[in-house]
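Asks: Output the structure for:
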Amino acid sequence: MTDRALPTGVVTPLVVFRTEDGATDRAATKALVEHQIAAGVRGLLVNGSTGELGNLAPAERSAVLRAVVETAAGRVPVWAGVAGLGTADAVTAAREAEADGADAALVLPPLFFDTSDAELAEHFRTVAAAIGIPVLAYDVPARAPRKLPVPLVRELAEEGVLRGLKDSSGNLTAGRQLCAATEHVAGFATYLGSEITLDLAAYLGFDGVVPGLANILPGSAVEVFDAARSGDPARAAEAQRTYQRLLGILDVPLDGAGFSARAIAAIKVAAAVVMDLPAPGTTAPFTQPDAAFVAAVTDIVQQSRTN
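Replies: A predicted model of the protein is given here:
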């Protein structure tokens, strides 16, 4: 386990591009990875929420991860999202991610039953013991039974079970408490999953950010976080305004779609627009983007790039 797997800065939670027959679109995936690395992101997350983790079969997750690892070729670390209904599922997924070349595993709590703090601790201990790459906890209450308690995270960090955490709770107060509670643990890294509070992440003490909008304009995310960390709040705020404009893609209506389907479709379409790729689809059961949706997202992207 090395610190290289836990970089300071922007880690992009990649969208997944697939062909019409459901296979990984290797050409589009390669273009996306190169787009990220050229912009200066410090890491890549495969099979996160933005990567439609909950909709992909195990073989599909492995195919995407292998394609990203192959293209990245060691230039930046690659994390793999790991989830399961229970601990046994998570261990299997974590071992497969390690075998596919992941540098670190971003592990969710058990997804079916709520668990006590002691049971949560045992879950993460078991997964960490099963693999030889760093384990980060994925704190995302919208996808799991509850938020991870800060005292539990501190305990597992001090044990060396957890090497980091991605906080996608949206609770900045809890985020500040997390950073303060773990700052004494050497090598423990904290990341904020956010779109328009990237500068605040740096001020609160996070080591990095994991913004879905970085799929589209990764350079803006890099500039925001780096400017904030270097003590240039004016430059950070100006770069952040690009993302504030771009955030409008999440409000584009798509008949029959829930918020997750609309948001992920918007980010995928916007990324394709920037890279001059055909508009991609989403994974079942998500509603597919229609022509009006693609046109509206494209218009917002173009305005965000020129303003």
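Asks: switch to C-alpha atoms for all contacts and neighbour counts from now on
Replies: OK.
Asks: where along the stretch 101-250 of the chain do the helices fall?
Replies: With DSSP state H, counting those that start in this stretch as the criterion, the stretch 101-250 of the chain has helices at 117-130, 150-159, 172-182, 198-204, 218-229, 233-246.
Asks: could you dump those to JSON lines with distance to Ala27 and mean neighbour count?
Replies: What follows is the helices of the stretch 101-250 of the chain, written out as JSON lines (distance: least, Cα to Cα, whole Å; neighbours: other Cα atoms under 10 Å):
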{"stretch": "helix 117-130", "distance to Ala27": "33", "mean neighbour count": "17"}
{"stretch": "helix 150-159", "distance to Ala27": "38", "mean neighbour count": "18"}
{"stretch": "helix 172-182", "distance to Ala27": "37", "mean neighbour count": "17"}
{"stretch": "helix 198-204", "distance to Ala27": "30", "mean neighbour count": "22"}
{"stretch": "helix 218-229", "distance to Ala27": "19", "mean neighbour count": "24"}
{"stretch": "helix 233-246", "distance to Ala27": "25", "mean neighbour count": "19"}
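Asks: can you put those in TSV and add distance to Asp139?
Replies: What follows is the helices of the stretch 101-250 of the chain, written out as TSV (distance: least, Cα to Cα, whole Å):
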stretch	distance to Asp139
helix 117-130	12
helix 150-159	10
helix 172-182	10
helix 198-204	15
helix 218-229	21
helix 233-246	23
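Asks: looking at these, which is closest to Leu108?
Replies: helix 117-130 (8.8 Å; Cα to Cα).
Asks: Remind me what the closest one packs against, helices and strands.
Replies: helix 87-99, helix 150-159 (3 or more Cα pairs under 8 Å, 6 or more residues apart in numbering; DSSP states H and E).
Asks: Can you name the residues in contact with it?
Replies: 87, 90-91, 94-95, 107, 109-110, 134-135, 137, 149, 152, 156, 161-162 (Cα atoms under 8 Å, 6 or more residues apart in numbering).
Asks: same check, this time on stretch 91-100
Replies: Contacts for stretch 91-100 (Cα under 8 Å, 6+ apart): 58, 62, 65-66, 69, 80, 82-84, 104-105, 107, 126-127, 130-133.
Asks: Filter the residues you listed down to the ones in strands?
Replies: Among the contacts of stretch 91-100, the members found in strands (DSSP state E) are Ala80, Val82, Ala104, Ala105, Val107.
Asks: Could I get the contacting residues of the fourth one?
Replies: Okay, so that is Ala105. Trp79, Ala80, Gly81, Val82, Ala94, Ala97, Glu98, Ile133, Pro134, Val135, Leu136.
Asks: Could I get those in JSON lines, plus columns for neighbour count?
Replies: Conversion of the contacts of Ala105 to JSON lines gives the following (neighbours: other Cα atoms under 10 Å):
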{"residue": "Trp79", "neighbour count": "31"}
{"residue": "Ala80", "neighbour count": "31"}
{"residue": "Gly81", "neighbour count": "27"}
{"residue": "Val82", "neighbour count": "30"}
{"residue": "Ala94", "neighbour count": "29"}
{"residue": "Ala97", "neighbour count": "27"}
{"residue": "Glu98", "neighbour count": "18"}
{"residue": "Ile133", "neighbour count": "22"}
{"residue": "Pro134", "neighbour count": "23"}
{"residue": "Val135", "neighbour count": "28"}
{"residue": "Leu136", "neighbour count": "29"}
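Asks: want to put them side by side, so please do this one too:
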Amino acid sequence: MTVPTPLTGVVPPVCTPLTPDREVDVPSLLRLVDHLVGGGVRGLFVLGSSSEAAFLRDGQRRLVVESVVAHMAGQLPVLAGAIDMTTPRVLDHVAAVTAAGADAVVVTAPFYAGTHPAEIARHYRVIAAASPVPVIAYDIPAAVHTKLPADVVLGLAADGVLAGLKDSSGDLAAFREVVSGARNRSDITGFSVLTGSELVIDAALAMGADGAVPGLANVDPHGYVRLDGLCRSGDWDRARAEQERLCALFGMVRVGDSGRMGGSSSALGAFKAALHLRGVIDCPVTAEPQVPLSPEEVERVGKHLATAGLL
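Replies: Take a look at the predicted model:
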């Protein structure tokens, strides 16, 4: 289907359920999709960070896209990450996910080697020239070690190279610059500005953002859709209360013992444990080499769910 311009509302980065032997659990994936659609989301972003895309083999990536696209049958737009280190490798992923039916691709800056802003701009221009679907930039400096400059993003938007930005930088000042430029520049139209933060969606929407891509929306899509609606209706007091409830729920990402696991193991393990406890997915296993949560840590995830009214 055609991606709305701009894309608005909640577009969760869909977790990738795995079997105990770490293959894609397609039945659980489709139940998760139904859970999200039932929560009122406006699109689905597969193969993002919360999808563990970096840990999946190429065949697994394609299976995820094919399965979700076929299940949705055009009901909502499906965005797919085409994330890799260099332009040629990203082009291969773009070809694969668009052949599988993705409605848009989401692409980071190149990584591993350091890149200049001119090289980042060239990266996106080459990809957009080859992509049959819109290209959305993904700003995630914690993972790729490069911050997308606002002037580069806005210049590419003005030239029709980029259709949107998913900002997971945590830099609200730079995010505001993109939002303001997208709103006020006459040479930019239909450009989607989406925040990737679970914790400041009310602030981002107050700035004029179009929507949000929060990983925690896998666990509580209804809550994030409710927050989005409260902000759009101008009910800022209730929006703040809902945002604060979701911030408390987000505390689940810190249940893992930092002495034996990294932040990704803790956060993605918590999301999957929560989905398992809620009966959405069959198995909470994360991809290798992430460290699994202990039974005690899973129990703490359950307490966060109960406090939030989700168990």
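Asks: returning to what we had before: select, out of the helices of the stretch 101-250 of the first structure, the one closest to Thr19 of the first structure.
Replies: helix 218-229 (23.8 Å).
Asks: quick revisit: looking at the helices and strands packed on helix 117-130 of the first structure, which is nearest to Gln302 of the first structure?
Replies: Using Cα to Cα, those put helix 87-99 closest to Gln302 of the first structure, at 36.1 Å.
Asks: tell me the angle of that closest one relative to helix 117-130?
Replies: Angle, helix 87-99 of the first structure to helix 117-130, by axes from the mean of the first three to the mean of the last three Cα atoms, to 10 degrees: 30 degrees.
Asks: post-alignment, helix 87-99 of the first structure versus the second structure, mean distance?
Replies: Once the two models are superposed, helix 87-99 of the first structure sits on average 0.6 Å from its counterpart in the second structure (mean Cα distance after the TM-score superposition for the first structure).
Asks: Which residue range of the second structure does that helix align onto?
Replies: The alignment of helix 87-99 of the first structure onto the second structure (TM-score structural alignment) spans residues 87-99.
Asks: Just the buried residues of that stretch, please?
Replies: Thr87, Val90, Leu91, His93, Val94, Ala95, Ala96, Val97, Thr98 (16 or more other Cα atoms under 10 Å).
Asks: For Val26 of the second structure, state which of those residues is nearest.
Replies: Nearest member of the buried residues of stretch 87-99 of the second structure to Val26 of the second structure, counting by Cα to Cα, is Val97, at 16.7 Å.
Asks: sorry, back to before: the helices and strands packed on helix 117-130 of the first structure into CSV, with extra columns for distance to Pro211 of the first structure?
Replies: As requested, these are exported to CSV (distance: least, Cα to Cα, whole Å):
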stretch, distance to Pro211 of the first structure
helix 87-99, 22
helix 150-159, 22
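Asks: who wins for proximity to Thr298 of the first structure among those helices?
Replies: Using Cα to Cα, the nearest of these to Thr298 of the first structure is helix 87-99, at 33.9 Å.
Asks: Centre of the chain to the closest one, how far?
Replies: Averaged C-alpha coordinates place helix 87-99 of the first structure at 18 Å from its chain's average position (Cα atoms, centre = their mean, to the nearest Å).
Asks: Check stretch 215-233 of the second structure too.
Replies: 14 Å.
Asks: What of stretch 293-307 of the second structure?
Replies: 23 Å.
Asks: Any chance you could list what contacts it?
Replies: Taking Cα under 8 Å, 6+ apart as the rule, stretch 293-307 of the second structure contacts 248-249, 251-252, 255-256, 265-266, 269-270, 273-274, 277, 311.
Asks: By neighbour count, sort out the buried ones in those.
Replies: Leu249, Met252, Val255, Gly256, Ser265, Ser266, Gly269, Ala270, Ala273, Ala274, Leu277.
Asks: pretty sure the fourth one contacts Ser264?
Replies: No. Look at Gly256 of the second structure against Ser264 with Cα atoms under 8 Å: they stay out of range, at 9.6 Å.
Asks: now, which of the contacts of Ala105 of the first structure sits nearest Leu204 of the first structure?
Replies: Leu136 (19.1 Å).
Asks: and that closest one, what does it touch?
Replies: Ala104, Ala105, Leu106, Val107, Leu162, Arg163, Gly164, Leu165, Lys166.
Asks: a markdown table please, covering the residues you listed and showing distance to Phe286 of the first structure.
Replies: Output for those, formatted as a markdown table (distance: Cα to Cα, whole Å):
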| residue | distance to Phe286 of the first structure |
| --- | --- |
| Ala104 | 28 |
| Ala105 | 25 |
| Leu106 | 23 |
| Val107 | 23 |
| Leu162 | 33 |
| Arg163 | 33 |
| Gly164 | 31 |
| Leu165 | 28 |
| Lys166 | 25 |
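Asks: now that we have the residues you listed, which one has the most neighbours?
Replies: Ala105 (32 neighbours; other Cα atoms under 10 Å).
Asks: what separates it from Thr287 of the first structure, distance-wise?
Replies: Using Cα to Cα, to the nearest Å, Ala105 of the first structure is found at 29 Å from Thr287 of the first structure.
Asks: Please apply the same query to Ala261 of the first structure.
Replies: 6 Å.
Asks: still on that earlier bit, quick one: which of the contacts of stretch 293-307 of the second structure is nearest to Val46 of the second structure?
Replies: Nearest member of the contacts of stretch 293-307 of the second structure to Val46 of the second structure, counting by Cα to Cα, is Gly269, at 17.4 Å.
Asks: Give the aligned equivalent of that closest one in the first structure.
Replies: Gly269 of the second structure maps onto Ala265 in the first structure, by TM-score structural alignment.
Asks: mind checking which helix or strand that match is in?
Replies: Ala265 of the first structure belongs to helix 259-274 when elements are defined using DSSP states H and E.
Asks: so what does that helix touch, helix or strand wise?
Replies: helix 291-306.
Asks: The helix it packs on vs the second structure, average offset?
Replies: Mean deviation for helix 291-306 of the first structure: 1.7 Å (mean Cα distance after the TM-score superposition for the first structure).
Asks: what angle sits between that helix and helix 233-246?
Replies: Using the same axes, to 10 degrees: helix 291-306 of the first structure against helix 233-246 is 160 degrees.
Asks: and the angle for helix 291-306 of the first structure with helix 259-274?
Replies: Going by the same axes, to 10 degrees, helix 291-306 of the first structure makes 60 degrees with helix 259-274.
Asks: Tell me who's in contact with Gln244 of the first structure.
Replies: Ile196.
Asks: Many thanks, I have nothing further to ask.
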